[in-house]
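> show me how the following folds:
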Amino acid sequence: MGTLAFLFAIWGLLLTPGPTNTLLALSGASAGLARSVRLMPAELCAYLLVTVPLAVFGAEFLAREPLVASAVKLAAAGWVAVLAVKLWRIRAEAAEEGAVTARRVFVTTLLNPKGLIIGLTLLPRGAAPEFPLHLGLFAASILGVALIWAGGGAVLNRGKAGTPILYRRAAALWLAFLAVALAGAAIRA
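Down below sits the predicted model:
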């Protein structure tokens, strides 16, 4: 895959609404863009922890162990479901204290199926000459997309105090939908 095609594929995948993007938008809405920037290193580290090993030797391993991919999808579905329940139940006072933490973003991104797709299909194999360039572009894209989602959340809540319950409940419903979709994909696989 050429560099331009790689970038478009990465941007298309990273910009798609998912559990990490939902958390970033919620953080932007509740804490503002400046405070949400602190979450971005957690997302970057989690994506790199998943994608680099997969690009280097993951395809061969998963070909030998197909149940592992299904187990990862089920774990991701479970984590996203837990996040949905936590967001739904959170009290207004707790939301002000920071419902979205770097730890939640890290674990959510670590279990995000996008990492599997990127590591197994979009990034070149670790020995390929274009691997360092594509990995750098991927890392920069993660940060850029995180800014877009957190900034979008901040714009939604501009001039308002706190995050309205509607935003949290909408995010919880979206995460619940994603959890069901992930579980369905894992079961079908």
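> for the rest of this, base every contact and every neighbour count on C-alpha atoms.
Noted.
> and stretch 42-49, how far out from the chain middle?
A distance of 9 Å separates the centroid of the chain from that of stretch 42-49, by Cα atoms, centre = their mean, to the nearest Å.
> got the contact list for that stretch?
Residues from elsewhere that reach stretch 42-49, judged by Cα atoms under 8 Å, 6 or more residues apart in numbering: 20, 102, 103, 105, 106, 107, 109, 110, 115, 139, 142, 143.
> buried residues, that stretch. List them.
42, 43, 44, 46, 47, 48 (16 or more other Cα atoms under 10 Å).
> next, the structure of the following sequence, for comparison with the previous one:
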Amino acid sequence: MLSFCLSILLLLATPGPTNTLMALAGYQHGWKRAAPLISAELAGYLLIIIPVATLAAPLFEQRPVLALWAKLAAGVWVFFLAIKLWTIQPQAAGARRIDWRSVFVTTCLNPKALIIGLVIMPRGALAALLPWLLMFALLVLSAASAWILGGSLLRREGGSARTHTLIHRIAAIGLLLFATLLAGAGLRAVA
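Okay, the predicted model is just below:
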């Protein structure tokens, strides 16, 4: 269990699309209003991890092209998010905020979910996985809280509209880099 916890924490601490959104949500909403988004992250991870660990792992091992298509789909979604973050005007009336749906969909498409389901999570029946899934939920709660807290601490510093735009642009660049890595890995596998 210790090895499992350390592996999950290391993966969840790594910057990626979901973590970027959680930090940005903390920045946009503050800790109290962004905290409910943790349920979107957890739901997104579990929606992918449970079927992968219980049913799909053998299929992905037999047909690696399916995992490749999953990575490409994730790359497209993350690229789409990066473009939206780059073009958003944070101070504009009605500016789009990070919401439950965007965190949920991003987490479902996050390749970390596949890595957890295929590599880290033990395989077996759902009942056998329950203790592991409970520990995973606690680790997601901890990591997501840290990312939201980081974003909310930036919010406390205040700042002008220019600072808000800069924060969104930095997050967009991070997402764009992640999307490029995903797409590059997928295209290299095809070539």
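> quick one on the thing from earlier: restricted to buried residues, select the contacts of stretch 42-49 of the first structure in PyMOL.
Those of the contacts of stretch 42-49 of the first structure that count as buried under 16+ other Cα under 10 Å are selected in PyMOL with:
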select buried, resi 20+102+105+106+107+109+110+115+139+142+143
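> between the contacts of stretch 42-49 of the first structure, which is nearest residue 164 of the first structure?
residue 20 (19.6 Å; Cα to Cα).
> about what we covered before: what about the buried residues of stretch 42-49 of the first structure, which are in strands?
In strands, judged by DSSP state E, none of these are found.
> please flag which of the residues you listed sit within helices.
42, 43, 44, 46, 47, 48 (DSSP state H).
> show me where the first structure has helices.
So, for the first structure - with DSSP H - the helices run 3-15, 19-31, 33-36, 40-53, 59-64, 66-89, 92-98, 102-110, 113-117, 131-156, 165-188.
> please pull up the equivalent of residue 87 of the second structure in the first structure.
Aligned counterpart of residue 87 of the second structure in the first structure: residue 89 (TM-score structural alignment).
> could you check how many residues crowd around that match?
A count of nearby residues for residue 89 of the first structure, using other Cα atoms under 10 Å, gives 12.
> list the contacts of it.
Per Cα under 8 Å, 6+ apart, neighbours of residue 89 of the first structure: none.
> contact partners for the nearest residue to residue 98 of the second structure once chain neighbours are set aside?
Closest residue to residue 98 of the second structure apart from its sequence neighbours, by Cα to Cα, 6 or more residues apart in numbering: residue 25 at 5.5 Å. Going by Cα under 8 Å, 6+ apart, residue 25 of the second structure touches 34, 97, 98, 99, 148, 151, 152.
> can you pick the most crowded of these?
Counting by other Cα under 10 Å, top hit in the contacts of residue 25 of the second structure: residue 148 with 28 neighbours.
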